[in-house]
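A.B. asks: Sequence first, then the predicted structure, then my questions.
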Amino acid sequence: MGKIKKKGTSGNAKNYLSRSQAVRKLQISLPDFRRLCIFKGIYPREPRSKKRVSKSSTPSTTFYYAKDIQYLLHEPLLAKFRDQKALAKKISKALGRNEVGDAARFEKNLAPKLKLDHIIKERYPTFVDALRDLDDALSMLFLFANLPSTQNVPPKMIARCQRLTMEFEHYLIRTHAVRKTFLSIKGIYYQATIQGQDILWLVPYRFVQMAGPDVDFRIMGTFVDFYATLLGFVNFRLYTSIGLVYPPRFDLKSEEQGAELGAFQLEGEQMEAQAEAVGMLDVDAHDKAQAQADRLLEEADPEQIGEPQSSYMTAPETAEQQDTDMDDTLVPADQSQEGTSQTPLAALDEFASIDPKADTLLQPGLTADADVAGKLFEPFTFFLSRETPRHSLEFLVKAFGCKRVGWDNTLGEGAYCNESDTRITHQVVDRPELPLPSPPPTDGEDEGEVVSSKSNVRVPGRTYVQPQWVWDSINAGKLQRADLYAPGATLPPHLSPWVKPKKGQYDPTVPLAEQETALEAEQEAIAAEEGEDDVDEGSSGEEVEGVRGDEEVEALEHSLLSGNAITQGEGMDVALADSDSESELEAEPIEDDEFGGFSSASEVDEEESATTAHQNELLAEARGETIDEPKITKKTRIAAAKSRQTKAEREEAEQKERQKMMMPRRKRKMYEKMVYSNARKDEEAEELREKRRKIEKGKAGRA
C-alpha cells in the first residue's frame, strides 16, 4: 500500500498561497505586504478551483503564486519595513513616557529611507520596457499633480509630481514627439511617440477635485512613489539622449508666480549654440581656404599640374569607399558628415488588402513626423485669453513649433507678449462673437508697437479662433479653416483620432445622404411629401347621384356578405351565382405549373383589408351615402416601406437561416450574439442620423 499524501502538499494547493498565509510567511503587516506587492509587480491570481486550493474549511478569496511569495523573501525592502516597525514602537514608548522631544528626534534621525532604484532595474531591464509601461505612470502622476493638498495627499507629493510631469513635457516640446490629442469628458488625452513606442496618457481638467471617501489614498500613494521613481529614471535617460543636463534648472520664485513651464531652464542650449557658432566659423574658414586654393590653381600653368592628380580625381570609387557611403545613408541628414550625399528617406512598404471589404491595414509611418510637427505652428505668434486652458494650449503649441506664446500677466509671468501687441497672429478665445473696433486703428504702425485695444474688441489683421482649432489642426496634421472656429460659430464635430469610422456606423464628417440606408431615404421622401401635400381632413367626399331602392340595397348586401360575383356595367347589376357555376369552379383542376407558392401572412392581410375596404365602398354607394376617400397616413406609408422586402433580400435571409441551422450549437450562439450586437450598433447609428436630420431641418427652418 502506497503512502497516503497529506492534503496541501501537491497539485494546485502547493502552487497557491492565500493572502493570510503569505503575510505570515513574510512576517510583515498587511499594509506593508500590499506596498511590497505593488513595488515588485506581484498581483493576486485566480485559480481554476478555489475548493482544491484552499487548505482550510473557510474558503479564501485572494490567492498568490507560491513562487512569487518565495521570491519576496529575498527582497531588501523587508528589512526596511521591519526597521520602520521597530521605530514605530520606540516612538510610541517615548510618547507614552511623555518624551515628545525624543519621539521627534527618533522620527527625524532614525527613519529608514526607502529606495526603489533596484526594483526599477529589476522590472525594466531595457529602456524600451520602461517606455511600454509609462502610460499608467503618466496618468497617475498627472492626476496627483492636479489634486489639492489634503491630509492624505501631502504638498511634497504634489510638488514632486508637478515637477516630474513638467520635465517630461519639456522633453516632448524639445523633440516634437506629440502626435495626437483629444478633448474628452474625462480629461485631455495625449499620445506621443518616443523611440518608436506610442505612449498614451490622460490629463484631468484643472477643476477643483473633490476626493470621495471610498478612495484609498494609501494604495494610490504607493503607486505614486513607484511611478515617480520610474519617471525620474525615464526623464534622465531622455534628457541625456538629446544632450541636455538632468535635472533642468528650476526657478522656485518663477514657479510661485505661476510661470509653470517657464520656471524650467534647460541647460545645454548654450553649449549647442556655442558649438553651432564654432561650426559656422569652421565652415567660413574652409570656404576661404577653398577659394584661395582655387585661385592659385587658376593662376598656375596647366602644364605644371601633374596627371596623377587628375587621374586621382577621376578614379572610380573603391569597394570600401562605396560601403562607407552606404553606411552614411543610414545617418540622419542633420548628423551626416560633410561631403556625403543627402539621400532621401527610403520608401516604406505599403500593405495592400486583397479583400476590398476587409478593414484598412495600418500603414507604417514616416520618420519625418517630428519635422512636420515642429513646423505646424512655427510661423505664428499666439495669445491665450484668460478663459482658455492656458497650460495645455501652451504645451501643445510649443510642442508643434511655436516659440512665441503670450497670455495675460495676471495668469503668471513668462509671457512672450501682452494682448495689445501687434505681432500676434492668432488669438485663442472662448467667448461670443467679438465686434470690430470703432474707429479702427491707424495703419503704418511699426512691428512690436503697442496698439490700444480692449479684450472684448476684435483687432484687425489678427485671426481669432476657439481652442478646438488647435486640437483639430494637430489631429489632422495641417491647419484647419479658421472661419469654422471663429468666436460664436458652431464648431465642427470633435472626433477621437484613435477611432476610425467603419462601414454602416455613423460618421459625422460624411454628409447624411451618403451614409443613410435605402429605407431611411424612402422614409425621408415620404415625410417630405407629407409635409408638402397635406390632405384636407375636413373634406366629406363625393355624393352619389340618385337613391337606390330598398330591394336593390338588400340584394347588394346579400351578395357582398355571401361572397358572390359582382359585375358592374352602366348601372349596378347584381347577378347571383347559382350552384352550377360554383360546382364548375370547384371541379376545375389546378395545374401544377400555375402554383405560385404560399403567400405570407402580411400579403394575406393586405389582400383581405383591400377587399373589405372595397366592399364597404360599394355598400355606401348603394345606400346613397357619402364615400370617404381612403386616406393613407404617413405612419401607414412608413410601416409599409419597412415591411416591404425585395426578392433578393428574402432569399438572402433564407440562405442565412439554412446556414445557421448547419452550425454547431456553440458557434450558432456566438453568431447570434454577433448579429444582436451589430443590430444594436445599427440602431444607435440610425438614432444618431435621425438626430442629425432633425438638427439640419431646424437650421433650415430658422434660415
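C.D. replies: On my side now, so go ahead.
A.B. asks: switch to C-alpha atoms for all contacts and neighbour counts from now on
C.D. replies: OK.
A.B. asks: Any buried residues in the longest helix seen in the chain, and which?
C.D. replies: Scanning the chain for the helix with the most residues, using DSSP state H, yields helix 665-702. Within helix 665-702, the residues scored as buried using 16 or more other C-alpha atoms under 10 Å are 685-686, 688-690.
A.B. asks: from the residues you listed, which is closest to Ala528?
C.D. replies: Each of the buried residues of helix 665-702 was scored against Ala528 by C-alpha to C-alpha, and Glu690 proved nearest at 14.3 Å.
A.B. asks: next up, a second structure to put side by side with the first:
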Amino acid sequence: TSSAASLQAAPSKMTKMKKKFTRGEATTFISRKQALKRLQLSLNDFRRLCILKGVYPQEPVNRRRVNKGSSTPKVYYHLKDIQFLGHERVMQKLRDIKAHLKKAKRAKERGEMHTVDRLQRNFPAYTLDHIIRERYPAFEDAVRDLDDCLCLCFLFSRLPKERGVPVEQIRLSARLTVQFLHWVIAARALRKVFVSIKGYYFEADVNGVSVVWSVPHQLGLHDPADVDFKILRTFNDFYTTMLGFVNYRLYSSLGLAYPPALANEVDPSDYCQTGEAHEEFMASLNQPLLSRRGGEAEGNPAEPDDFPDEEAEGAEAASAARRKARAQQRLFNGCRFFLNRETPRQILCFVIRSCGGEVSWSPLSGPGSRYPESDQRVTHQIVDRPLGDSRLSGRAYVQPQWVFDCVNSGSLLPTGDFAPGLPPPPHLSPFAAYSADDADGGDEAAQLPYSATRSAPPDPVELRRPSAAAELEEEDDYEAEDAAKRETAAADAAQVGKQQKNQKKPSVVAEGTQRRTQDAKQAAAEERRLREMMLPKKHKQLYKKMVFSRKRQARESAQLAEKKQKRQRTA
C-alpha cells in the first residue's frame, strides 16, 4: 500500500510528442498549388504577379522532407515570398480585371452593346511605379539591371504588329529605346560594338557601369509557336516602366528636357504623316535634342578630372581607360559621312554620332537627312555593294565594318582594306580575349583586325583634294600589285608541278610500316574506349564536358588559322 501511494503522489514527467513535418523545411516552403489556393488567384495572374514582384521558385535541399515523404515533383516557393505577395495592391486590380471581363462577356452575349462600350471605356488599369521604387531603391541598382531590360525592349520594338503583342506595347518599346539611344549619343557613352548573325551588340558606360545589350537585325520576323508571349509581355510591362524611370534620370543628369523634344523645328516630309513626323525624326537619331534652357543640347560631355599624382592601386589602368574613352568620344570629329540606302542607317547613325561625327543620307531613304550626297565636305561614304565608275573625288568609300572596327580599336583605320567589293578583314569580337596564336603577331594590338600601331591614316580634310600625281601613283600601284599576283600564281603552279613530278611511288616496306602504324592506332583507340567505359557515372559526365571543350577549342583554333591563311594569301 505504501508503494502504491508513492506512485500516485509522484508528478508526471511525460513530454509532448513531436510530430513529423511540423518544423524545418516542411514549414519553410509551400507548393504552387497551395499558394494559388491561399492567394485566390488563377495560374496566369499568379505568374504575372511573381514576375512583377521578382518572386521565383525555390529548390529545397530535401524535397522529400518538404513534400512530407512523397517524391512527387512539385514547384515550391518560399512561404515568406507568398506572404509578401498577399499584401500587393496589384492583386486586387487583377481581380477587378477578371470581374470586368466577365461583365463584358455577359453583356455581349445579351446584345447590350452600349454596356460593352461603357465597360471598355472604364477598363481597370494599374501602374507599376511603386514596384519599381520598391525593387530598385537606388538608381545604381536599376542601372546594374539594365542589360535584360534593354535587350527585351529592343526585341519588342522590332516585332511585327500581329495579334500576339499589342501595337501600343511595340510603339512604347520603340519610343523608349530611341530615347535611350539619344542619351548615349549626347553623353558619348558608347564603348564597344560587335556585329553577329543574331544582331548588333553594344556596350555603353552608364554612370560608371558597363551596360551591354543587343539589337536584332531589321528583318521580317515570324511568330514562333514555342514562345509564350504572355510571359514576355509581362516582363515587357515591367521593363518599359523601369526604362522610363532610368531615361528620366539620365536626361536630367545632362540637362536635357524630358520627354525629349527636337531643338529645331522639322517639316513633315512627303514620306510620313503629319502626326508621325516627330516620332520619325526622333527615330532617325540625326537631330539634336532640346535642353531645359531651350537651346540645342549638343557638344562634348563633361569629362572626368585626371589627377596625375594618384597613388592608389590601379591608377595607371584607370587613367589609360579614361584616355581611351576620351579618344573614342572624339574619334570621328571633323568627319562627315554619307550613307547609301543599302546600309543599316539607324545603327550607323547611332555609332557615328556617338563618336562625334556627322551623318546624312538620301531624302528618299527616310527623314532626317542633313546634307546631299554631292556635298564637297563629305569625307567618307559608306556603301555595302560593289561600285562602278560612279565615284566622287575627295572622299573615301568604305564598308560599314570600317566604322565598327574603328570604334573598337579607338583610332581611324586605313580605308584601303575596307574598299567596296573587297573581302574585309575578320571582324573580331571586342568582348572576348584572344591569345597570341589566334591573331597575327603576339602583342595586344593584334587582338583586333587593325591597331593604332600601323601607319597613320590620311587626314580626312586632305582626302577632299586629291592631286593628279596621287591618282597616277595609285594606278601604278594597282598595276604593280596585279603583276606581282600573276607572278606569284605562276611560281606556285610551277612548284606544284615539280612536286608531282618528283613524287615517288610507295614501296612495299612503306606499306607495311603504314599498316603497322594503323593497327597500333586502332589498338590505342580500343584501349581508350574501354577505359572510358570503366569510368564511374559521376566522373563520366565531367569527362564528356572536358572532351567537348577540347574539341571546341581545336575547332575555333582551326577556323582562326584558316582566316589567317586567307589574309596572308590576299595580302
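C.D. replies: Thanks, I have it. Computed from a predicted structure; not experimentally measured.
A.B. asks: before we move on, the earlier item: which two of the buried residues of helix 665-702 of structure 1 have the greatest separation?
C.D. replies: With distances taken as C-alpha to C-alpha, the most widely separated pair in the buried residues of helix 665-702 of structure 1 is Ala685 and Glu690, at 8.6 Å.
A.B. asks: Pick out the residue nearest the middle of structure 2.
C.D. replies: Ser214 (2.1 Å; C-alpha atoms, centre = their mean).
A.B. asks: Please say which position in structure 1 that one maps to.
C.D. replies: Ser214 of structure 2 maps onto Leu202 in structure 1, with residues paired by TM-score structural alignment.
A.B. asks: can you check Arg330 of structure 2 too?
C.D. replies: Match for Arg330 of structure 2 (TM-score structural alignment): Lys375.
A.B. asks: helix/strand/coil for the spatially closest residue to its match that is not a sequence neighbour?
C.D. replies: Among residues not flanking Lys375 of structure 1 along the chain, Gly401 sits closest, at 5.2 Å (C-alpha to C-alpha, 6 or more residues apart in numbering). Three-state call for Gly401 of structure 1 (DSSP: H, G, I helix; E, B strand; the rest coil): coil.
A.B. asks: Report how many residues lie close to the counterpart of Gly401 of structure 1 in structure 2.
C.D. replies: Correspondence of Gly401 of structure 1 to structure 2, assessed by TM-score structural alignment: Gly356. Using other C-alpha atoms under 10 Å, Gly356 of structure 2 is surrounded by 23 other residues.
A.B. asks: Contact partners for the equivalent of Asn418 of structure 1 over in structure 2?
C.D. replies: Under the alignment (TM-score structural alignment), Asn418 of structure 1 maps onto Pro372 of structure 2. Taking C-alpha atoms under 8 Å, 6 or more residues apart in numbering as the criterion, Pro372 of structure 2 is in contact with 360-362.
A.B. asks: follow-up on the earlier one: the residue lying closest to the residue nearest to the centre of structure 2 once chain neighbours are set aside: which element?
C.D. replies: The spatially closest residue to Ser214 of structure 2, leaving aside those adjacent along the chain, is Tyr201, at 4.4 Å (C-alpha to C-alpha, 6+ apart). If you go by DSSP states H and E, Tyr201 of structure 2 is part of strand 200-206.
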